[in-house]
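**Student:** dropping the sequence and predicted coords here.
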Amino acid sequence: MKWRGRRGSRNIEDRRGARMSTGAKGAGGAGLLIVVVVAYFLGVDVTPFLNGGTLQETTPAQEDAAQDQAAQFVSVVLADTEEVWADLFPKELGKEYDPPVLVLFRDQTQSPCGGANGATGPFYCPADRKAYLDTSFFVTLERRLGAGGDFAAAYVVAHEVAHHVQNEMGVLGEANRVRARVSEAQANGISVRIELQADCLSGVWARHAQQRIGALEPGDIEEAMNAARQIGDDTLQRNAGRRPMPHTFTHGTSEQRQTWFLRGYQSASMRMCDTFAEDAL
């Protein structure tokens, strides 16, 4: 992804301390659970992985440099989402886009939706309309998960922003109200539709980021598709030594996640991302 030297977003709330400057510097812990990286991807539950995990050690200097670069990268990606959605909302929805704030934090922080730490991963909180991200996961993501590449990371950021897009559309609030009234299995099914729609909207963003900004490079879409495959519910459960149990899925299978991201990318239209109108996902 072509991101160096480009404009960053002003909608960054930096909670990582005085060492930071313009959202660009900070340090994470010296080690992260390797499996926690999976949880960073879109809030996937990886509790089965946490027993017997090991630490991937990095030096403070390595962590500092990695977070410095990651914070700059996130700011540029966020700026790209602002440009794309500000253009698409009036065209497709007839309204203006009000972008979210992205909170960068170190190790842990609080939100109206609960506490955030290395195990919770990136998430969007509709209560304060903010996305939360600890950038320290990028180091382990690149080295250990097998879903490296800057556009895999961009996909993560775009997915969380897509939840804000859903909130702006009124979809997220209504879906969550329904989830609160139904059985656990039904609520999980609604959650899958929420997440797959966010994947699709991420694909829409990627297509327009290329058309408007020329941000993508050869191999970027493959990086996003690989990331989508790695964090499908079925793949996560298999990698945890478990048999996939569809009634417990909350984010969709690897195939579904790839399919909906690609659908958004190929169509370039928000209208093609209505997972709630589909009988079969």
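**Tutor:** Looks like it arrived, so ask away.
**Student:** hey, let's count contacts and neighbours off CA atoms from now on
**Tutor:** Noted.
**Student:** counting neighbours, what do you get for the nearest residue to Arg129 once chain neighbours are set aside?
**Tutor:** Closest residue to Arg129 apart from its sequence neighbours, by C-alpha to C-alpha, 6 or more residues apart in numbering: Pro100 at 5.8 Å. Neighbourhood size, Pro100 [other C-alpha atoms under 10 Å]: 23.
**Student:** same deal with Phe138?
**Tutor:** 22.
**Student:** helices or strands next to the helix or strand hosting it in the packing?
**Tutor:** Element membership for Phe138 (DSSP states H and E) is helix 137-140. Counting contacts by 3 or more C-alpha pairs under 8 Å, 6 or more residues apart in numbering; DSSP states H and E, helix 137-140 packs against helix 36-40, helix 60-88.
**Student:** among those helices, which comes closest to Ile190?
**Tutor:** helix 36-40 (19.6 Å; C-alpha to C-alpha).
**Student:** which SSE is immediately downstream of the helix holding Phe138?
**Tutor:** Counting by DSSP H and E, what follows helix 137-140 is helix 150-169.
**Student:** next, the angle helix 60-88 makes with that following helix.
**Tutor:** 50 degrees (axes from the mean of the first three to the mean of the last three C-alpha atoms, to 10 degrees).
**Student:** can you point out the buried residues in helix 150-169?
**Tutor:** Within helix 150-169, the residues that count as buried by 16 or more other C-alpha atoms under 10 Å are 150-168.
**Student:** quickly find the element holding Asn226.
**Tutor:** Counting by DSSP H and E, Asn226 is part of helix 220-230.
**Student:** my read: His159 touches Leu42, true?
**Tutor:** Yes: look at His159 against Leu42 with C-alpha atoms under 8 Å: they come within range, at 7.3 Å.
**Student:** picking up where we left off before, what separation is there between the residue nearest to Arg129 and Asn167?
**Tutor:** From Pro100 across to Asn167, the span is 10 Å (C-alpha to C-alpha, to the nearest Å).
**Student:** here comes the other one, which I'd like you to weigh against the first:
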Amino acid sequence: MKWEGQRQSDNVEDRRGDGGGGGGMGLPVRAFGGRGLSLGTVAIALIAGWIFGINPLTVLGLLSGGGAPSAYEAPATPAQRPPADDRSAAFVSTVLADTEDVWGAVFKASGKTYEQPTLVLFRNGTDTACGRGEAAAGPFYCPGDHKVYIDLGFFDTLRGRLGAPGDFAQAYVIAHEVGHHVQNLMGVTDRVDRQRGRVSEAQMNALSVRVELQADCLAGVWAHHSQQSKGWLEKGDLEEALNAATQIGDDTLQRNAGRRVVPESFTHGSSEQRMSWLKRGMASGDINQCNTFARS
């Protein structure tokens, strides 16, 4: 992926030097609505003990019931920019900038204005409008503050532990979380969250799968337009993203954790589903092709 020398986003906040996110509320990050939308939450929980040496129930607590925290205090220190010589930060800043360009154009074409999210780099843990975010949960998006959160150590996990190396695999992770931001702007997040408490746990899991698969498709839409405008993908890049989608499918993660595959427990979709919807977005470049709620 020929990303060097491209525009970098100004919407990147570096909290890696704040001592792990400060004191804060110590609340777990939540899913949907006021809760964080993560690329890996439940699936990552299944292998948390294997990778991080922590109790999976700790991570599963990220999806426990309840609404958004009643109060949120923004970090007391001013937002910091990443160091100019930080190659990893430069990479995510470049990918974020391109998502801004692509989604800005897509929204403009439909007569709307795209609100750019902020990407927060943190280490170990940090406070968010959705509660306490922990690196063990993987990258996540918080609808409450319109921010994407990522501990760059996740890329080491993606490459070394999950078997998904490559720049474009990492770009897919960022684009997926930005996809959750697009969903939030479209009202999808709120509509799904309103179903919580009205439907069964199994039905809520099924809705969660559709949310995650749509974010995969939206990541594919970004990749389509990004390649058309920049032509920065090289041989094997698309395969890297598809491999990443496969490696983080619920069934693959459960199987790799030595557990029985339980489709009813899926919250992000199977490997085949994730790869299929990512490919759909890549092939079409059409946001209207990403209605996972109307398709099987």
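**Tutor:** The structure has been received and is ready for your questions. Remember, it's a predicted structure, so these values are computed and weren't measured experimentally.
**Student:** just to revisit the earlier point, how about the helix holding Asn226 of the first structure, aligned to which bit of the second structure?
**Tutor:** The aligned range for helix 220-230 of the first structure in the second structure is 237-247, by TM-score structural alignment.
**Student:** repeat that for stretch 125-140 of the first structure.
**Tutor:** Taking TM-score structural alignment, stretch 125-140 of the first structure hits residues 142-157 over in the second structure.
**Student:** name the nearest residue to Ala154 of the first structure, sequence neighbours excluded.
**Tutor:** In space, Ala154 of the first structure is closest to Val77, 6.4 Å off (C-alpha to C-alpha, 6+ apart).
**Student:** map the one you found across to the second structure for me.
**Tutor:** Val77 of the first structure maps onto Val95 in the second structure, by TM-score structural alignment.
**Student:** for that match, give its distance to Asp167 of the second structure.
**Tutor:** 10 Å.
**Student:** how about Asp145 of the second structure?
**Tutor:** Distance from Asp145 of the second structure to Asp167 of the second structure, by C-alpha to C-alpha: 27 Å.
**Student:** likewise Ala245 of the second structure?
**Tutor:** Counting by C-alpha to C-alpha - Ala245 of the second structure and Asp167 of the second structure are separated by 14 Å.
**Student:** ok, now Ile51 of the second structure?
**Tutor:** To Asp167 of the second structure, Ile51 of the second structure is 21 Å away according to C-alpha to C-alpha.
**Student:** shouldn't Val120 of the second structure be within a strand?
**Tutor:** Yes: the assignment for Val120 of the second structure by DSSP: H, G, I helix; E, B strand; the rest coil puts it in a strand.
**Student:** tally of neighbours for it?
**Tutor:** For Val120 of the second structure, the neighbour count with other C-alpha under 10 Å is 24.
**Student:** give me every residue that touches the residue mapped onto it from the first structure.
**Tutor:** Counting by TM-score structural alignment, Val120 of the second structure lines up with Val103 in the first structure. With contacts defined as C-alpha atoms under 8 Å, 6 or more residues apart in numbering, Val103 of the first structure is in contact with Ile12, Glu13, Asp14, Arg15, Lys130, Ala131, Tyr132, Leu133.
**Student:** mind checking which of these are in helices?
**Tutor:** Judged by DSSP state H, helices contain none of the contacts of Val103 of the first structure.
**Student:** tell me the one among these nearest to Ser267 of the first structure.
**Tutor:** Ala131 (25.9 Å).
**Student:** right, and the closest one touches Gln110 too?
**Tutor:** No: counting by C-alpha under 8 Å, Gln110 is not a contact partner of Ala131 of the first structure; they are 11.8 Å apart.
**Student:** these two: which is more packed in?
**Tutor:** More crowded of Ala131 of the first structure and Gln110, by other C-alpha under 10 Å: Ala131, with 23 against 11.
**Student:** check the gap between that one and Val171 of the first structure for me.
**Tutor:** Between Ala131 of the first structure and Val171 of the first structure the computed distance is 17 Å (C-alpha to C-alpha).
**Student:** for Ile194 of the first structure, same thing?
**Tutor:** Distance from Ile194 of the first structure to Val171 of the first structure, by C-alpha to C-alpha: 8 Å.
**Student:** with Leu78 of the first structure instead?
**Tutor:** 21 Å.
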